[in-house]
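> Sequence and predicted structure, then a few things I'm wondering about:
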Amino acid sequence: MVMKGQMIVVVGIGADGMAGLSPASKAELARATVIYGSQRQLDLLDGTVTPVRRAWPSPMLPALRTLLDGADGDVHVVASGDPLLHGVGSSLIRLYGPDRVAVLPHVSSVTLACSRVGWAVQDTEVISLVWRDLPTAVRRGGQAVVMSRDAGTPAALAKLLTDTGRGDSEITVLEQLGGPAERRRSATAREWATRPPGDVDDLNVIAVRYLPDERQFGVLPDDAYANDGQITKQPMRALTLAALAPRPGQLLWDVGAGSGSIAIEWCRSGPGCRAIAFERDDKRRARIAANAAAFGVQVDVQFDAPESFDFAPPPDVIFIGGGVTQPGLIEACFERLPSGGRLVANAVTVESESLIAQWYTAYGGELRRFAHYRGEALGQFTGWRPVMPVTQWITTK
């Protein structure tokens, strides 16, 4: 049982150990009765800190949930750098609320890294690979401080950047930042991937300037994606993204995903946007995964719909870009759409157009038809060539 008034006090500590702590942080540790943290962080405390020290078990989350159970008074936690930057401080606040958790931050590894390479912190993206997959650290320009999972992260990231056409990216690996064993090494991603050092410390971050800089905000051109022609073309992709109306943290089901362009644009559109791409063709599934990795977005590629729907987390929004006429597909999508969820379906054939018109009649929403023309050479002149029209149904359940 949690006693009224109990607090969790999280103290940030750097690689310089006790020497870098503020007087307030030292005072908190001095009055503690029990201190939790990783073994590495606990080992940074010296003999002046006498409370019981308890290393986090693995997995750590169950221990966080019971941190105050049976405790007599406040509980203290030591954490690396700024505990609110991809750290345990944020997790504890989510579990116990801001009124029960006090955080005394140290200088973050991100700020230290930026100070070493001369970057403004506000112009630098922060990417954590501690819990996220490696491809989420791929960018097509800009600069970022990447928080590593372990000693192998720099080499793995360098290889992935090289494999996705970003081998000229400039990487600086900074180890034991702020401590007596601090070390800094720089190379291009290609050079690091070719000859990765074997003595990288587990405590490292990577400052990356992504090259070439091919950043583009808004809907990308078709040739940005590897595809076999099965792709929602750029103008229609822009209209479809407007209809899907992504919001931060939402999950999209992209059904009949083709090259995955809609799923990838969805993920690029805002923070925390995730997508699951359903595609029956195995070559296209591999292509979707490669496209997602090249843009550093989180797209889970699944087998054919609707058979694999039961194994996927529930969506916020569903897009049907292919397979509209497959028997039972729209029914299965509509059934799994939560109340208030949005469904968008595009149709290019008479048969698929007829089907979504029937659903529009039965369930309402909006029905739109788009047709546009492209200027192309006509002898010595320019003429208009029509692009196949698309019918779109939009509904909210």
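That came through fine.

> When you work out contacts or count neighbours from here on, use the C-alpha atoms and nothing else.
OK.

> Helices along the stretch 151-300 of the chain, start to end?
With DSSP state H, counting those that start in this stretch, the ranges of helices along the stretch 151-300 of the chain come out as 153-163, 189-194, 234-244, 261-268, 282-295.

> For those helices, give me a markdown table that also has distance to residue 250 and mean neighbour count.
Output for the helices of the stretch 151-300 of the chain, formatted as a markdown table (distance: least, C-alpha to C-alpha, whole Å; neighbours: other C-alpha atoms under 10 Å):
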| stretch | distance to residue 250 | mean neighbour count |
| --- | --- | --- |
| helix 153-163 | 27 | 22 |
| helix 189-194 | 33 | 22 |
| helix 234-244 | 11 | 17 |
| helix 261-268 | 9 | 26 |
| helix 282-295 | 17 | 20 |
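
> need those in TSV with distance to residue 129, can you?
Below are the helices of the stretch 151-300 of the chain laid out as TSV (distance: least, C-alpha to C-alpha, whole Å):
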stretch	distance to residue 129
helix 153-163	8
helix 189-194	17
helix 234-244	28
helix 261-268	18
helix 282-295	14
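
> Out of the ones you listed, the one nearest residue 387 is which?
helix 234-244 (10.5 Å; C-alpha to C-alpha).

> next one: the closest one to chain centre, how far?
22 Å (C-alpha atoms, centre = their mean, to the nearest Å).

> Against that first model, consider the following:
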Amino acid sequence: MADAPWLTIVGLGEDGPGGLCVASRAALDAAEIVMGPPRHLSLLPDVGARRIDWPVPFADGVETLLTCRGTPTVALASGDPFWFGAGTTLAARLERSEWRAFPGRSTFSLAAARMGWALETTACFGLHAAPLKRLRPALAPGRRLIVLLRGGDSVHALAEYLSAEGFGASTLSVLQALGGPREAVTEARADALTGDFAHPVCVAIALAGDGAVLPLASGRPDDWFDNDGQITKRPVRAMTLSALAPRPFETLWDIGGGSGSIAIEWLLGDPTLRATCVERDPDRAARIAENAARLGQDRLRVVTGSAPEALDGLDPPNAVFVGGGLSQALLDRLAALPAGTRIVANAVTLESEALLAAAQARLGGDLVRLDLSQAAPIGPKRGWKAAYPIVQWSVTL
């Protein structure tokens, strides 16, 4: 143990030390400090170490833990510390040589075992400090979810949210204190749930109901996005997302956000994606944030301001979409971005088209014109009603 890092992160279950591996027990025996939530500390016998209660909010406890640097310390976490757990946060603040971890059985694994569900096809969510709307993209009849919640009151909030979204027929299995002597399981429909529940709690959800289902493909129906008419319409949005070609861990600038539909659909593509929406109109900026939150993409950053000035200080992008506010000054600013940055810009007016034509002549890339028509009544018959044509420029610098 002399060569061990000063910090050991131990995943503890509701059965206390009975479920710990040999290495976790040895770390506890050697520790001079044990830090964890009061509930976890109460599960341990007297190990001779000084005990420190982990405070709320969690971030305050991290600072306290760092003051223990150099002293053999154990930080207690629930189950698997690296699956919606504290381990990820702690590892990000420390050098790799300073810590080691011994995970326990995750709540997700225990819940799947109780339910008889295949974990690889079950969506898992940690919503201790995240809004319930994070679930929205996953809501579809037949899907199975396991959701970790902050406390007992959150169970009823979850049931009310599912019912409001049209999934009140879903079966909820409320799983309390899994793996310990206080384990309890309560099953009910979301729209008929009653009773009191206590932390630690998670809920296994078998989704059912006639609520709206968010499609998986880019180009979601326009009515998913509240707007005042300033929105990249569904067919053009699908082609724009295809041109932007999001890849894992990339960042998008969506300039002239309107309803935020491009940035939100970008984020829906993968949880590692990031996006910043720049919108000069404060009302539209607020609407963008509301649209993003409603669709579970609250990680969208919304900046109120005009480009190119509002771009100062933003994290550098991998891709940029210009849906509004096109100007020569903005194009000049984007042209100075690092090589490899992808730019897609849409134009409707002749003046904007001219800017894109000149940019394509100077920087290369593809220039395409999108002409869309939709069947509409003409007296007692039907004909094609044309929308304004869209000119789209896409280039990789």
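Okay, I see it. Remember, it's a predicted structure, so these values are computed and weren't measured experimentally.

> Start and end of stretch 233-252 of the second structure, how far apart?
19 Å (C-alpha to C-alpha, to the nearest Å).

> Also stretch 170-189 of the first structure?
Stretch 170-189 of the first structure: ends 6 Å apart by C-alpha to C-alpha.

> who touches that stretch?
Stretch 170-189 of the first structure has contacts (C-alpha atoms under 8 Å, 6 or more residues apart in numbering) with 14-17, 109, 112-113, 154, 157-159, 161-162, 166-169, 200-211.

> What strand or helix carries residue 335 of the first structure?
helix 329-336 (DSSP states H and E).

> What residues sit buried inside that helix?
329-330, 333-334, 336 (16 or more other C-alpha atoms under 10 Å).

> Ok, stretch 294-307 of the second structure next?
294-307.

> Distance to residue 60 of the second structure for those residues - can I get that in a markdown table?
Output for these, formatted as a markdown table (distance: C-alpha to C-alpha, whole Å):
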| residue | distance to residue 60 of the second structure |
| --- | --- |
| 294 | 30 |
| 295 | 30 |
| 296 | 27 |
| 297 | 26 |
| 298 | 23 |
| 299 | 22 |
| 300 | 25 |
| 301 | 25 |
| 302 | 27 |
| 303 | 28 |
| 304 | 31 |
| 305 | 34 |
| 306 | 37 |
| 307 | 37 |
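
> Looking at these, which is nearest residue 8 of the second structure?
Using C-alpha to C-alpha, those come closest to residue 8 of the second structure at residue 299, 30.8 Å.

> Now residue 370 of the second structure. Nearest residue, chain neighbours left out?
residue 390 (4.9 Å; C-alpha to C-alpha, 6 or more residues apart in numbering).

> Then residue 384 of the first structure?
residue 375 (4.7 Å).

> just checking, what packs against the helix or strand where the one you found lies?
Under the criterion of DSSP H and E, residue 375 of the first structure resides in strand 373-378. Strand 373-378 of the first structure sits against strand 381-386, with contacts defined as 3 or more C-alpha pairs under 8 Å, 6 or more residues apart in numbering; DSSP states H and E.

> Starting from the strand it packs on, tell me the next helix or strand along the chain.
Going down the chain from strand 381-386 of the first structure, the next helix or strand is strand 390-396, by DSSP H and E.

> ok so, going back, isn't the residue nearest to residue 384 of the first structure right up against residue 387?
No - Residue 375 of the first structure lies out of contact with residue 387 (C-alpha atoms under 8 Å); the separation is 10.5 Å.

> from the chain's centre, how far out does the helix or strand that contains residue 361 of the second structure sit?
Taking DSSP H and E as the definition, one finds residue 361 of the second structure inside helix 350-363. Put simply, helix 350-363 of the second structure sits 36 Å off its chain's centre (C-alpha atoms, centre = their mean).
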